[in-house]
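Novice: 3D model of this:
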Amino acid sequence: MFGRQQLQIKRTGVTTTVPNNDVARCMYYLKCVCTTVECDDANILRFTNYNNYWALSDDEDEIVFKLCLALSPDVLDDKVFFHSDALCGDSNNEFYEFSQVRHVITAVRSIVIAGRTRQVNKIMTYTLSWLQNNYLGPMRRLADRFNPERRLIRAMAEADCIIS
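Specialist: As a prediction, this is how the structure comes out:
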């Protein structure tokens, strides 16, 4: 929703290549989160360098997984993440920066994450394929990796299918 004031919107996204690895894709997702909201915590920022996903230990991989759970799209949708194929253009996601925004757009100025108010820097639009490729799919596979009970249930189900 736009008001009477003039609003300047600028695309700011860049093309990137994310390694085909679940942890790397989750780190890229965290990078997108940190691009949209104030993310000045060095402990979180170290988990956004998706090209160096291989340098993380198994425990750090699990931290990435848990950060992604805490910062899920449910928390960010319609605040700083917006599903819009049209606004993504030729890519699967796009970042936008607003200037001279007062009370003229429905995007929020700040968002509360983990009990702390964070300044909104940009918004991101995404396609469903981006969400599937960079959050839903990797998180489902990592949930299996970090939840031994779930792995056992899946293995038993697969074995039951094979035996039948």
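Novice: use CA for all of it now, contacts and neighbours both
Specialist: Fine.
Novice: tally of neighbours for Arg150?
Specialist: Neighbour count for Arg150, taken as other C-alpha atoms under 10 Å: 13.
Novice: isn't it up against Asp144?
Specialist: Yes. Judged on C-alpha atoms under 8 Å, Arg150 makes contact with Asp144 at a distance of 5.8 Å.
Novice: ok, Thr35 to Asn134 distance?
Specialist: Remark: distance between Thr35 and Asn134 (C-alpha to C-alpha, to the nearest Å) = 15 Å.
Novice: between those two, tell me which one has more neighbours.
Specialist: Legend: neighbour count by other C-alpha under 10 Å for Thr35 and Asn134, higher for Asn134 (23 against 17).
Novice: now do the same contact list for the more buried one.
Specialist: By C-alpha atoms under 8 Å, 6 or more residues apart in numbering, the contact set of Asn134 is 22, 25-26, 28-29.
Novice: buried ones in stretch 134-149?
Specialist: The neighbour-count check on stretch 134-149 (16 or more other C-alpha atoms under 10 Å) flags 134-136, 138-139, 142-144, 146 as buried.
Novice: actually stretch 122-129, not the one I wrote
Specialist: For stretch 122-129, the buried set under the neighbour-count rule, 16+ other C-alpha under 10 Å, comprises 122-127.
Novice: circling back: okay, the contacts of Asn134 in TSV with secondary structure and neighbour count next?
Specialist: Shown next, in TSV, are the contacts of Asn134 (DSSP: H, G, I helix; E, B strand; the rest coil; neighbours: other C-alpha atoms under 10 Å):
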residue	secondary structure	neighbour count
Asp22	helix	22
Arg25	helix	23
Cys26	helix	30
Tyr28	helix	24
Tyr29	helix	24
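Novice: for the comparison step, fold the sequence that follows:
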Amino acid sequence: MALLNKKDIEFKVISRSVTVPDDPRAKLMYYLDCMCTVVDLSNTSPNLQRLRNYTNYGLTSDEKERLIILCVLLDPDEFIDKCIFQNDAMCLNSSNKFYEITQVNNHLLVAGNVLIGGRNRQVNKIMAFTMNWIQNNYYTPLNILLQQRQMRRQNNAMACAIS
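Specialist: This next block holds a predicted model:
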């Protein structure tokens, strides 16, 4: 990690406005897309681009399982204050914003690399988010998908027991 003690801040907003469908799969896919913007996740999963396409959120069972696994690996608690920052002021009128940084204010500690699944990944950009954003796009949809998965497994176990 590097602590840069520059007084001049040069942030370049690189965000765009998006509409995420109100579906837990789409929201988690959007979270994954955001994390792929921040951290180089190339070569992490087959069909990563497919899992990032949150406007086309109809997933097969295998794709949904891969999405859940990737998002559990990308738990925001592992990235907060390294490459994503809970900072309402930096979000301006949005719930999240992406920035490229050429210089960093002395109160931001930015990791050059983060460890994901035992592999070092380069930090490309940073993201500021509100607590509402992380709740709506990570915690709530992940819990919904995990509950659905658990119910499917219980139903399959009951079906096997009845046969």
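Novice: what would you report as the TM-score here?
Specialist: The TM-score (TM-score structural alignment, normalised by the length of structure 2) is 0.82; 150 aligned residues with a C-alpha RMSD of 2.3 Å.
Novice: give me the neighbour count for the counterpart of Asp75 of structure 2 in structure 1.
Specialist: Using TM-score structural alignment as the criterion, Asp75 of structure 2 maps onto Ser72 of structure 1. Residues lying near Ser72 of structure 1 (other C-alpha under 10 Å) number 17.
Novice: what residues does Ser72 of structure 1 make contact with?
Specialist: Going by C-alpha under 8 Å, 6+ apart, Ser72 of structure 1 touches no other residue.
Novice: try the one 10 residues further on
Specialist: By C-alpha under 8 Å, 6+ apart, the contact list for Phe82 of structure 1 reads 123-126.
Novice: pretty sure it sits in a helix.
Specialist: No. Counting by DSSP: H, G, I helix; E, B strand; the rest coil, Phe82 of structure 1 is not part of a helix but strand.
Novice: could you check the distance from the alignment partner in structure 2 of it over to Lys7 of structure 2?
Specialist: With TM-score structural alignment as the criterion, Phe82 of structure 1 lines up with Phe85 in structure 2. For Phe85 of structure 2, the distance to Lys7 of structure 2 equals 19 Å [C-alpha to C-alpha].
Novice: same check on His107 of structure 2?
Specialist: Separation of His107 of structure 2 from Lys7 of structure 2 (C-alpha to C-alpha) stands at 10 Å.
Novice: ok, now Leu92 of structure 2?
Specialist: 21 Å.
Novice: same question for Asn143 of structure 2.
Specialist: When distance is defined by C-alpha to C-alpha, Asn143 of structure 2 is 41 Å away from Lys7 of structure 2.
Novice: what of Arg50 of structure 2?
Specialist: Distance, Arg50 of structure 2 to Lys7 of structure 2, by C-alpha to C-alpha: 41 Å.
Novice: now stretch 46-57 of structure 2: how far from the chain's centre is it?
Specialist: Centre-to-centre, stretch 46-57 of structure 2 and its host chain are 13 Å apart (C-alpha atoms, centre = their mean, to the nearest Å).
Novice: can you point out the buried residues in that stretch?
Specialist: Those would be 48, 51-52, 54, 57, for stretch 46-57 of structure 2 by 16+ other C-alpha under 10 Å.
Novice: which residues are in contact with it?
Specialist: Contacts for stretch 46-57 of structure 2 (C-alpha under 8 Å, 6+ apart): 20-21, 25-30, 32-33, 42, 63, 67.
Novice: determine which two of these are furthest apart.
Specialist: Greatest spatial distance in these: Pro21 and Ser42, 24.9 Å, computed using C-alpha to C-alpha.
Novice: and the two? which has more neighbours close in?
Specialist: Taking neighbours as other C-alpha under 10 Å, Pro21 of structure 2 and Ser42 compare with Pro21 leading, 14 against 11.
Novice: what do we get in structure 1 for that one?
Specialist: By TM-score structural alignment, Pro21 of structure 2 lines up with Pro19.
Novice: I'd say its match and Arg25 touch.
Specialist: Yes. Assessed by C-alpha under 8 Å, Pro19 of structure 1 is found in contact with Arg25 at 7.1 Å.
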